[in-house]
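> No sequence on hand, only this structure:
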């Protein structure tokens, strides 16, 4: 795909983000679009966000677990870039009206103490480089109409990034069994999903290592201080006005999310 088309679709997705106007799937209009093309589109879309004043603060892995892959109809992981406009802290009001068709997922976030530069990174390298882990929610959103996506569509759309919130309870990954730790997701007081770290490519640290190696081969490092979202351990849960979601990770802690269309207050404990 030539540079003009890459820029055209990257600009289109950025405008869809700003105006909350979903677009027709790229794969319907450009059936030959490759995953490599889609990542170039993603980079241009993210560049527009940076030019508008945001900064890159981390990376995310998407579509790592089977429930999410089945829900989205994709069958391989992807990645996106996290910006300063996506992160929310405890008690900070959030207006969901800036999203189009949000869904929440529970996962584990890694905050790095040291740089990680692939390829050749192992799960143990990830553990050594991590400052701490926290339970978190990611609220994904698609600028593609009706979530009618193939892998190229979600990749181009920055892995369907919406925003994310980090729980306050920090855990030392050297003292936790991240693979076997259970996760329970409740919505409005009812358990709606359970999982474990092993559901994410055999363990969250494995998923982070995969991403470090994938990006390293492209010349993109993980930097100290960055947040890495390791991939959903739950099914995707639609969110609406007044919903309260709680995820609990065994041995680590709980992250609570209360949503309102007018205002959302994120609480972690």
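Everything's here; your move. Everything quoted here is computed from the prediction, not taken from an experiment.
> Every contact and neighbour count from this point should use C-alpha atoms.
OK.
> How many neighbouring residues does residue 30 have?
Residue 30 has 11 neighbours, counted by other Cα atoms under 10 Å.
> any idea how far it is from residue 15?
19 Å (Cα to Cα, to the nearest Å).
> go on, residue 93?
Taken as Cα to Cα, the span from residue 93 to residue 15 is 24 Å.
> likewise residue 149?
Counting by Cα to Cα, the gap from residue 149 to residue 15 is 18 Å.
> Please say which of the two ends up with more neighbours.
residue 149 (22 against 17).
> In a helix, that one, correct?
No - the assignment for residue 149, made by DSSP: H, G, I helix; E, B strand; the rest coil, is coil rather than a helix.
> Tell me who's in contact with it.
25, 72, 73, 74 (Cα atoms under 8 Å, 6 or more residues apart in numbering).
> number of nearby residues for the second one?
Neighbours of residue 72 under the rule other Cα under 10 Å: 17.
> show me where the stretch 151-269 of the chain has strands.
163-166, 182-187, 190-196, 227-232, 237-238, 244-249, 253-258, 265-268 (DSSP state E, counting those that start in this stretch).
> Adding mean neighbour count and distance to residue 116, write those strands out as a markdown table.
Below are those laid out as a markdown table (neighbours: other Cα atoms under 10 Å; distance: least, Cα to Cα, whole Å):
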| stretch | mean neighbour count | distance to residue 116 |
| --- | --- | --- |
| strand 163-166 | 24 | 21 |
| strand 182-187 | 20 | 27 |
| strand 190-196 | 16 | 25 |
| strand 227-232 | 28 | 11 |
| strand 237-238 | 16 | 32 |
| strand 244-249 | 23 | 25 |
| strand 253-258 | 22 | 26 |
| strand 265-268 | 20 | 28 |
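> got CSV for these, with distance to residue 61 too?
Supplementary listing: those in CSV, determined by distance: least, Cα to Cα, whole Å:
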stretch, distance to residue 61
strand 163-166, 13
strand 182-187, 18
strand 190-196, 16
strand 227-232, 5
strand 237-238, 18
strand 244-249, 19
strand 253-258, 19
strand 265-268, 22
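> So which residues make contact with stretch 85-94?
54-55, 162-168, 262-268.
> Second structure follows, compare the two:
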């Protein structure tokens, strides 16, 4: 099998996992990955991801953004990586503030607090300056991401989550847009709570020092 065929086989495995809501073994243990060095494995994982992005678009879905994962140094150490990853966000994943999410459609969801940047202009360069990013951003929103993994027991490493569209599942956008000049992205904080019980707290600086770095 050539590289494209190999990627398509793994992409199909992930699609079937999502459709049936049955987890699969870590992809990194598949023979298609085990002979690759780290750089080639990452490239191959993104090829798997892209095949499934194209499949969803072909089925009528719409890409509305990107998510950036592995932005916490602690999580990077846990997975043995030194870089973030990214995945595609689709309109079908989007929920509004206080809109119920049917978790029965997911496999093993987890919730993460996020800062969303809504762009007014495309980012077209390989490397961007802060001025480029600020100029391109229309506003920021508080957001919640519901991540999910098709990999059994969340037993993931870098290539597993990359191939699995960065473990994307659902996201919720807040409804109060804030201009960047009116918020300190690094200092702004969020508390995640269940009723009155605080479950976790964090701020923008936990995202590589500043969300714009991500």
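Structure's in. What do you need? Treat the numbers as computed from the prediction; the structure is a model and nothing was measured.
> picking that back up, which one of the contacts of residue 149 of the first structure sits in the busiest neighbourhood?
Of those, with other Cα under 10 Å as the count, residue 25 tops at 20 neighbours.
> Identify the spatial nearest neighbour of that residue, chain neighbours not counted.
residue 144 (5.6 Å; Cα to Cα, 6 or more residues apart in numbering).
> Against residue 162 of the second structure, how distant is the aligned partner of that neighbour in the second structure?
Counting by TM-score structural alignment, residue 144 of the first structure corresponds to residue 151 in the second structure. Distance, residue 151 of the second structure to residue 162 of the second structure, using Cα to Cα: 11 Å.
> Which strand or helix spans the residue positioned nearest the centre of the first structure?
Computing the C-alpha centroid of the first structure and ranking residues by Cα atoms, centre = their mean puts residue 60 first, at 4.4 Å. Here residue 60 of the first structure sits within strand 56-62, counting by DSSP states H and E.
> Mind jotting down where the helices sit in the second structure?
Applying DSSP state H to the second structure gives helices spanning 3-20, 31-34, 38-58, 73-79, 130-136, 158-163.
> Now which residue in the first structure aligns to residue 70 of the second structure?
Per TM-score structural alignment, residue 70 of the second structure is aligned with residue 63.
> dump the residue contacts of the nearest residue to its match once chain neighbours are set aside.
What sits nearest to residue 63 of the first structure in space, not counting adjacent residues and going by Cα to Cα, 6+ apart, is residue 77, at 4.7 Å. Shown in contact with residue 77 of the first structure (Cα under 8 Å, 6+ apart): 61, 62, 63, 64.
> Translate residue 77 of the first structure into the numbering of the second structure.
Residue 77 of the first structure maps onto residue 84 in the second structure, by TM-score structural alignment.
> Residue 87 of the first structure now?
Match for residue 87 of the first structure (TM-score structural alignment): residue 94.
> how many neighbours does that match have?
Neighbours of residue 94 of the second structure (other Cα under 10 Å): 16.
> ok, residue 173 of the second structure touching residue 146?
No - counting by Cα atoms under 8 Å, residue 173 of the second structure sits too far from residue 146 to count as a contact (11.4 Å).
> List the contacts of the residue lying closest to the match of residue 87 of the first structure once chain neighbours are set aside.
In space, and not counting its chain neighbours, residue 94 of the second structure is closest to residue 171: 5.2 Å by Cα to Cα, 6+ apart. Contact partners of residue 171 of the second structure, counting by Cα under 8 Å, 6+ apart, are 93, 94, 95, 143, 144, 145, 146.
> related to what we said a few turns ago, the strand holding residue 60 of the first structure vs the second structure, mean deviation?
Once superposed with the second structure, the aligned residues differ from strand 56-62 of the first structure by a mean of 0.5 Å; criterion: mean Cα distance after the TM-score superposition for the first structure.
> Give me the contact list for that strand.
50, 77-84, 159, 207-208, 211, 222, 225-232.
> again, 6 Å this time
77-83, 226-231 (Cα atoms under 6 Å, 6 or more residues apart in numbering).
> Likewise for stretch 41-50 of the first structure?
6, 10, 14, 156, 157, 158.
> likewise stretch 199-214 of the second structure?
71, 72, 185, 186, 187, 188, 189, 190, 191, 192, 193.
> Map the fifth one across to the first structure for me.
Spelled out, that is residue 187 of the second structure. By TM-score structural alignment, residue 187 of the second structure lines up with residue 180.
> Identify the residues contacting that match.
196, 197.
> Out of the contacts of residue 77 of the first structure, grab the one that's most surrounded.
Busiest of the contacts of residue 77 of the first structure [other Cα under 10 Å] is residue 62, holding 26 neighbours.
> Which residue in the second structure aligns with residue 189 of the first structure?
Per TM-score structural alignment, residue 189 of the first structure is aligned with residue 196.
> err, residue 48 of the first structure, not the other one
Aligned against the second structure - with TM-score structural alignment as the criterion - residue 48 of the first structure pairs with residue 55.
> So that match versus residue 185 of the second structure, what's the distance?
35 Å.
> out of those two, which sits in the more crowded spot?
Per other Cα under 10 Å, whichever of residue 55 of the second structure and residue 185 has more neighbours is residue 185, with 19 against 15.
> how about the nearest residue to the more buried one, chain neighbours excluded?
Nearest to residue 185 of the second structure is residue 204, by Cα to Cα, 6+ apart, at 5.5 Å.
> Tell me how many other residues crowd the one you found.
Residues near residue 204 of the second structure, counting by other Cα under 10 Å: 19.
> Count residues in the vicinity of residue 86 of the first structure, would you?
Neighbours around residue 86 of the first structure, by other Cα under 10 Å: 16.
> ugh, wrong one, I meant residue 64 of the second structure
Neighbours of residue 64 of the second structure using other Cα under 10 Å come to 13.
> what do you get for residue 92 of the first structure?
12.
> ok, residue 86 of the second structure - contacts?
67, 68, 69, 166.
> residues touching residue 116 of the second structure, list them.
140, 141, 143 are the contacts of residue 116 of the second structure under Cα under 6 Å, 6+ apart.
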